[in-house]
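Enquirer: Give me a 3D structure for the following:
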Amino acid sequence: MHSVVDALGQRFRTAERASSAKDRSGLQAAVDAVDLDTAGVGNAEALREVDDLCADNAVWFHHPSYVAHLNCPVAVPAVAAEAMLAAINTSVDTYDQSEVATLMERRLVDWTCGHLGFAGGDGIFTSGGTQSNLQALFLARENVLAGLADHADESDRGESDDAEPRRGGPSAPSDRPTRRDQLSRLRILATDQAHFSVSRAAFLLGLDAEAVVTVPTDASGRMDAEALNASLLSIDAHDAIPMAVVATAGTTDLGVIDPLETIAGVCEAANVWLHVDAAYGGGLLWAPARAHLLDGIGRATSVTIDFHKTFFQPVSSSALLIRDANLFAPTIHHHDYLNPEAEALEADAEPNQVDKSLQTTRRFDALKLWTTLRARGAGEIGTMLDTVCDLATDVRALLEGQADFEVLGASDLSTVLFRFTPATADRATCDELVPLIRRVLFRSGRAAIARTVIDGRPWLKLTLLNPDTSVDDVTAVLDLVRATGHGILAGRDLEGAVTEGGAA
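Expert: All right, here's what the predicted structure looks like:
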């Protein structure tokens, strides 16, 4: 353990590039060359070997030239906690495998719910935002279907209910739609900027291909609340069922936050489950300068927060939070060898968290967050998030002042979309430069930048999540982008000249 820490410390101190810059075929050959069937080589040699193979070829998120994806440098106390939880090997699915670990995770869930405004809420730690979003939509599906079934039962008995679902049930049991029929009517409403996990969840939940309805956005890429209301009315008119609305607090590409307060009002009026995907932006709850951007989040039914993004935690560290603890009921499945139903009914029942999780065996990832909060304090973490958001604002202003760069929109968080647009190149050529620049820089190891497409046009993307990165650091990356772009254009000019000369 000590030798690994010493080796890693040295690598963190001396890393000169964001990535190894080694050719993929060479990396594949190095991996394939390891004989996994041979006799063991011993601890020291095995650790030296993985240091050479893995650490020497890692992508370093702490390096100032890494500005690509939503990967953060991690808080050192969380790394120490990671070693502790891995060595003890706790599983927090049942209390008899975890004891105090379950209680600590429950405390963190209650703490997070308190900051969200979820009095009486509940939650569970997950592997990441994709799993959190999947479970939120699973719970929405099951609770909506249960509500439809209850309403149908009431209709059969001739009872009335002022709080009936937006759509009535059939008049007789024999006329009832099957579960498959009901599934085909369910709709999820989200913008085209919502995370891809929303569409993946719809597929995994057995919904139809047209289940995800795209809600228009305003000019900044935020969900248009009036368009959302119109979409809900259209769904109603077509005898479909709105299963959930997914608002995004921090879109992956634009880094903007949907108008949560207004959206919540629309959802409450329509009696529709509102899920807020705050995987990226959830940390703003603790950011002194920007917490107001999440106004209205406490009116959501469920919320996703990724602590391994804006709380600087090692992956994995995500959580799904639910405003009403009773909505977790569809997840519960009892097994005698794990969480017997009879024991669950006891007055002093053990808190078995497998009742609320899609996972059975589950790491005690909450320990990392707990340790970081105690070491650094939530206020300091929030200030660090404000720092990276301020950096994005400064970088955007820097780019807007340079004639050979084009900037798209303004982020609420820490992303910046831009393009290299020299006066000598037309728009089509600038489009072609985007993936080429990214690829050249990544393969050289000099900088890691992301790319995306907005409205059919490619853009380079900076995702700034390192509070130690400065404007000067990002300026150096932009200089590399500019030099690389000019180098590609010069190579094309030379190739064209050679071709013309050969033809002549």
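
Enquirer: For the rest of this, base every contact and every neighbour count on C-alpha atoms.
Expert: OK.

Enquirer: Return the set of buried residues in the longest helix seen in the chain.
Expert: In the chain, with assignment by DSSP state H, the single longest helix is helix 471-503. By 16 or more other C-alpha atoms under 10 Å, the buried positions in helix 471-503 come out as 474, 477-478, 480-482, 484-486, 488-489.

Enquirer: The stretch 301-450 of the chain: strands as residue ranges?
Expert: 302-306, 318-322, 405-408, 415-420, 448-454 (DSSP state E, counting those that start in this stretch).

Enquirer: Mind checking these for the one nearest to residue 81?
Expert: Evaluated over these, closeness to residue 81 peaks at strand 318-322, with 15.9 Å, by C-alpha to C-alpha.

Enquirer: Of the strands of the stretch 301-450 of the chain, flag the one that's most buried.
Expert: strand 302-306 (a mean of 30; mean count of other C-alpha atoms under 10 Å).

Enquirer: What is it packed up against?
Expert: helix 129-157, strand 274-278, strand 318-322 (3 or more C-alpha pairs under 8 Å, 6 or more residues apart in numbering; DSSP states H and E).

Enquirer: And the first one, what's buried?
Expert: The neighbour-count check on helix 129-157 (16+ other C-alpha under 10 Å) flags 129-145, 148-149, 151-155 as buried.

Enquirer: Walking through the stretch 1-150 of the chain, point out its helices one by one.
Expert: 2-14, 24-32, 43-53, 76-88, 100-116, 129-157 (DSSP state H, counting those that start in this stretch).

Enquirer: Can you lay out those helices as CSV showing distance to residue 328?
Expert: Converted to CSV, the helices of the stretch 1-150 of the chain look like this (distance: least, C-alpha to C-alpha, whole Å):
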stretch, distance to residue 328
helix 2-14, 41
helix 24-32, 43
helix 43-53, 42
helix 76-88, 27
helix 100-116, 14
helix 129-157, 7
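
Enquirer: Residue 331: which of these is closest?
Expert: Closest of the helices of the stretch 1-150 of the chain to residue 331 is helix 129-157, at 7.5 Å (criterion: C-alpha to C-alpha).

Enquirer: Specify the angle between the closest one and strand 318-322 in degrees.
Expert: With axes from the mean of the first three to the mean of the last three C-alpha atoms, to 10 degrees defining the directions, helix 129-157 sits at 20 degrees from strand 318-322.

Enquirer: before we go on, could you also do this sequence so I can check it against the first one:
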Amino acid sequence: MVNATAGTTVLGAFDPIHQIADICEKYGLWLHVDACWGGAALLSKKHRDLLKGIHRANSVAWNPHKMMMTCLQCCAFMVRDQTNLLQHCNSAKASYLFQVDKFYDVSFDCGDKSIQCSRKPDAFKIWLLWKALGTSRLAQRVDRALAMAQYLTQQIKGREGFRLLMEPEYTNVCFWYIPPSLRHLPDCPELWEKLHKVAPVIKERMMKKGSLMIGFQPHGDRANFFRMIIISPQVSTEDMDFVLEEIQSLGQDL
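Expert: Alright, predicted model coming up:
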């Protein structure tokens, strides 16, 4: 099995699914695509190319409770297999629960297809959201989130003291805030050692003040950086400006 990711948790990166699928088909390997975070891009005509080639996957995971903002928990595992794979994998065939001599088609009984057996009707959450908003409005949510991410990215590039980690592919905008006291330092280990301590202090201050709650973390050998994830359709350019202004206000004395 080969696992490709469409929207990584930290950076929002997308694997080249077409190229990976070529290799999997050549060697007869099962291709699974983890699209739990990035799968919503398929709804957008503007951004669905991020998942180009996903139709070639043998299985796909998607979490509507992320970008689609359905209530927790709402997850989907989709397979191209036509041999009732879920039942083959998960069925316990418990005779005290699942009698076969019923008047209806027992293949509709989902209890013996899932690990949980008894479970909440999680699929109802995305069904209701889809019926209420329709595909076009769900696509607008995705488009707006990516537009706000691009706006924030451009603002970071134009502000003194802010440094972008990388160009975002999705709505994960990762960046550093460099206080005035560190801006004279060259790009050297001393800078990154000191910068590693900045984001945790600002995060503590913003939470105690009650103004923001933005995650931070290191990645490999990179010092702690802010990881701004944009999802809500209600955020505006003014909100994006406030994020940067507040971080600067809380961290300029460090």
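
Enquirer: What's residue 245 of structure 2 aligned with over in structure 1?
Expert: In structure 1, the residue paired with residue 245 of structure 2 is residue 479, using TM-score structural alignment.

Enquirer: What separation do you get for its match and residue 439 of structure 1?
Expert: Distance from residue 479 of structure 1 to residue 439 of structure 1, counting by C-alpha to C-alpha, to the nearest Å: 16 Å.

Enquirer: Please apply the same query to residue 100 of structure 1.
Expert: Taken as C-alpha to C-alpha, the spacing of residue 100 of structure 1 relative to residue 439 of structure 1 amounts to 47 Å.

Enquirer: In terms of neighbours, single out the busier of those two.
Expert: residue 439 (17 against 12; other C-alpha atoms under 10 Å).

Enquirer: what's the counterpart of the more buried one in structure 2?
Expert: Match for residue 439 of structure 1 (TM-score structural alignment): residue 204.

Enquirer: distance of its match from residue 145 of structure 2?
Expert: Between residue 204 of structure 2 and residue 145 of structure 2 the computed distance is 26 Å (C-alpha to C-alpha).

Enquirer: swap in residue 179 of structure 2?
Expert: Here the criterion is C-alpha to C-alpha. By it, residue 179 of structure 2 lies 28 Å from residue 145 of structure 2.

Enquirer: and residue 456 of structure 1, how many residues sit next to it?
Expert: Neighbours of residue 456 of structure 1 (other C-alpha under 10 Å): 8.

Enquirer: which residues touch it?
Expert: Not one residue lies near residue 456 of structure 1 by C-alpha atoms under 8 Å, 6 or more residues apart in numbering.

Enquirer: in structure 2, which strand has the most residues?
Expert: Assignment by DSSP state E gives strand 222-229 as the longest strand of structure 2.

Enquirer: can you give me the angle that strand makes with helix 237-251?
Expert: Counting by the same axes, to 10 degrees, strand 222-229 of structure 2 points 150 degrees away from the direction of helix 237-251.

Enquirer: what does strand 222-229 of structure 2 rub up against?
Expert: 10, 165, 171-177, 192-193, 195-200, 214-218.

Enquirer: Next: stretch 152-169 of structure 2.
Expert: Outside of stretch 152-169 of structure 2, the residues within contact range by C-alpha under 8 Å, 6+ apart are 11-14, 149-150, 173-180, 183, 225, 237, 240-241, 244.

Enquirer: you'd agree residue 90 of structure 2 is up against residue 115?
Expert: Yes: applying C-alpha atoms under 8 Å as the test, residue 90 of structure 2 and residue 115 come out as touching, 5.8 Å apart.

Enquirer: Contacts only, for the nearest residue to residue 333 of structure 1 once chain neighbours are set aside.
Expert: Excluding the flanking residues, the one nearest residue 333 of structure 1 by C-alpha to C-alpha, 6 or more residues apart in numbering is residue 355, at 6.5 Å. By C-alpha under 8 Å, 6+ apart, residue 355 of structure 1 lies in contact with 331-334, 339.

Enquirer: so what corresponds to residue 467 of structure 1 in structure 2?
Expert: Aligned counterpart of residue 467 of structure 1 in structure 2: residue 233 (TM-score structural alignment).

Enquirer: show me the contacts for its match.
Expert: With contact set as C-alpha under 8 Å, 6+ apart, residue 233 of structure 2 has these partners: 141, 144-145.

Enquirer: Could you export those as TSV, including distance to residue 133 of structure 2?
Expert: Below are the contacts of residue 233 of structure 2 laid out as TSV (distance: C-alpha to C-alpha, whole Å):
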residue	distance to residue 133 of structure 2
141	10
144	15
145	16
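
Enquirer: Return a selection command, for use in ChimeraX, containing the buried ones of these.
Expert: The ChimeraX command for the buried members of the contacts of residue 233 of structure 2 (criterion: 16+ other C-alpha under 10 Å) is given here:
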select :141,144,145
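
Enquirer: From residue 328 of structure 1, how far out is residue 272 of structure 1?
Expert: Noted for residue 272 of structure 1: a distance of 17 Å to residue 328 of structure 1, by C-alpha to C-alpha.

Enquirer: got it, and residue 253 of structure 1?
Expert: For residue 253 of structure 1, the distance to residue 328 of structure 1 - C-alpha to C-alpha - is 31 Å.
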